[in-house]
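>>> next come a sequence and a model predicted from it.
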Amino acid sequence: MVQAWYMDDSDDDPRRPHRAEPDRPVDLEQLRRLGVLYWKLDADKFESDPELEKIRRERSYSWMDIITISRDTLPNYEEKIKTFYEEHLHLDEEIRYVLEGSGYFDVRDAEDKWIRIFMEKGDLITLPAGIYHRFTLDEQNYVKAMRLFAGEPKWTAYNRPADHFEARGRYLAFLLQTA
């Protein structure tokens, strides 16, 4: 099952776990109240997995591709990693399914504190439109992930502050309903 926890305030290497002291774990229900959805799937059969197909059908995820993030495979690796780690939001859901390797998605809670979500092989996550988040690899420096979209892919990230977007307003209203 996915591991998530509140982060410390260290500016040290973002690829490290950064667990708060004392440890403050976050469970799936807390993530759900933030609009973050999670599934554990069998990544070895992603090409023919009926569970993945069911999720894609139910959530209208019609487009997908696979990205490998490593020094050897991603052009402008260092620049891209820094960009992924800048706090931002999207106007649509962000859906990622880890097929190999591992990394971290960090999301802001309702009090604007960082929660770190450790993603490894078989983890599928959906971040709601309008949530502030960021991504980084862990110390393995490698992840292969499926990117899913409802409709045509939209790659635009809006760095914080981006509170003027309608998607952010809808997300904040959602948080008030789940509080």
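Looks like it arrived, so ask away. Values in this document were obtained by computation on a predicted structure and should not be read as measured data. Numbering: from 1, shown residues only.
>>> could you use CA atoms for every contact and neighbour count after this?
Fine.
>>> any idea how far E94 is from M64?
From M64 across to E94, the span is 12 Å (Cα to Cα, to the nearest Å).
>>> of these two, which one has the most company?
More crowded of M64 and E94, by other Cα atoms under 10 Å: E94, with 22 against 17.
>>> and the helices in the protein?
Counting by DSSP state H, the chain has helices at residues 28-33, 50-59, 77-85, 166-178.
>>> please enumerate the shared neighbours of M64 and E94.
148-149 (Cα atoms under 8 Å, 6 or more residues apart in numbering).
>>> re earlier: including distance to E100, could the helices of the chain go into a markdown table?
Converted to a markdown table, the helices of the chain look like this (distance: least, Cα to Cα, whole Å):
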| stretch | distance to E100 |
| --- | --- |
| helix 28-33 | 22 |
| helix 50-59 | 16 |
| helix 77-85 | 17 |
| helix 166-178 | 30 |
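>>> to K40, which of those helices lies closest?
helix 50-59 (9.8 Å; Cα to Cα).
>>> okay, buried residues for that closest one please.
Across helix 50-59, burial judged by 16 or more other Cα atoms under 10 Å covers 52, 56.
>>> how far is it from where the chain is centred?
Centroid separation for helix 50-59 versus its chain: 18 Å, with Cα atoms, centre = their mean, to the nearest Å.
>>> repeat that for stretch 119-139.
Taking Cα atoms, centre = their mean, the mean C-alpha location of stretch 119-139 is offset from the chain mean by 2 Å.
>>> here comes the other one, which I'd like you to weigh against the first:
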Amino acid sequence: MRAYYFDNLSGDQRLPHDCVPSRPVDPETLKSIKVEAWTIPVTPGYEEELDAVAKERNYRNRDVIEISKEGLGDEYEQKLKGFYKEHIHEDEEIRYILEGGGFFDVRQAPSDEWIRLAVSAGDLLVIPAGIYHRFTVDERNLTRTTRLFKDEPKWSAIYRGPESDANPHRIDYLKSIAAAA
């Protein structure tokens, strides 16, 4: 995984949008906003490592989702727009990339800058509950991902606005990063 500040220029969301010159983001910065990432190569035996992460974090369910034109058909572009609209979740979002790649953008608080996380096969990413973020595939137009869940598989977004700013999970997240600073 590669982390860097998003250039905020208009254009295709599936492009890298890296600043010129690039502004890399170090692991300590990600840690300060509670984003975790590591690599588990997609090789025989990766399931055991993924199972260990799931057990450690009390995840009981998982599914595999393929975001591609072939997999989603006519809904592809609409789904991408929904994933790319800035939102929070009330649970942490944990994703393991099996194939393809994409970009998770997370808001750095308190600056409100976008940090872009370029992910590809083998990357495992944990995005905390309450952080503003969004997702898009890259130019390959394919991401096959294992999603881990504490309970039943679901994807429930709360889009940015007054409701999300007042959400208890958002407030708790902001308190947690202030306490860590």
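Nice, thanks for sending it over. Please read these numbers as outputs of a predicted model, since none were measured by experiment.
>>> could I get the TM-score for this pair?
Remark: TM-score between the superposed chains equals 0.95 [TM-score structural alignment, normalised by the length of structure 1]; 177 aligned residues with a Cα RMSD of 1.2 Å.
>>> tell me how many other residues crowd the closest residue to W114 of structure 2 other than its chain neighbours.
Closest residue to W114 of structure 2 apart from its sequence neighbours, by Cα to Cα, 6 or more residues apart in numbering: R107 at 4.7 Å. R107 of structure 2 has 18 neighbouring residues, counting by other Cα under 10 Å.
>>> wait, isn't R107 of structure 2 in contact with P128?
No - counting by Cα atoms under 8 Å, R107 of structure 2 does not reach P128; the two are 11.4 Å apart.
>>> gap between the spatially most central residue of structure 1 and L137 of structure 1?
Most central in structure 1 under Cα atoms, centre = their mean is F105, positioned 4.3 Å from the mean C-alpha point. Distance of F105 of structure 1 to L137 of structure 1, given as Cα to Cα: 9 Å.
>>> same question, S62 of structure 1
Distance of S62 of structure 1 to L137 of structure 1, computed by Cα to Cα: 26 Å.
>>> just K113 of structure 1 next, same as before
K113 of structure 1 is 20 Å from L137 of structure 1, where distance means Cα to Cα.
>>> looking at those two, which is more packed in?
Neighbour count, other Cα under 10 Å: between K113 of structure 1 and L137, L137 has more, with 23 against 14.
>>> which residue in structure 1 lines up with V119 of structure 2?
Taking TM-score structural alignment, V119 of structure 2 has M119 as its aligned residue in structure 1.
>>> burial measure for that match, as a count.
The tally of other residues near M119 of structure 1 (other Cα under 10 Å) stands at 25.
>>> next up, the contacts around it.
2-3, 98, 102-105.
>>> do that again at 6 Å, thanks
With contact taken as Cα atoms under 6 Å, 6 or more residues apart in numbering, M119 of structure 1 is in contact with 102-104.
>>> narrow these to those in strands?
Among the contacts of M119 of structure 1, the members found in strands (DSSP state E) are 102-104.
>>> out of the residues you listed, who's nearest N76 of structure 1?
After measuring those against N76 of structure 1 - Cα to Cα - the closest member comes out as G103, at 18.3 Å.
>>> counterpart of D72 of structure 1 over in structure 2?
In structure 2, the residue paired with D72 of structure 1 is E70, using TM-score structural alignment.
>>> quick check: its match vs K81 of structure 2, distance?
When distance is defined by Cα to Cα, E70 of structure 2 is 17 Å away from K81 of structure 2.
>>> same thing with V20 of structure 2?
To K81 of structure 2, V20 of structure 2 is 26 Å away according to Cα to Cα.
>>> quick one: contacts for the residue nearest to S70 of structure 1 when sequence neighbours are not counted?
In space, S70 of structure 1 comes closest to Y142 once its chain neighbours are excluded; the distance is 4.8 Å by Cα to Cα, 6+ apart. By Cα under 6 Å, 6+ apart, Y142 of structure 1 lies in contact with 69-70, 101.
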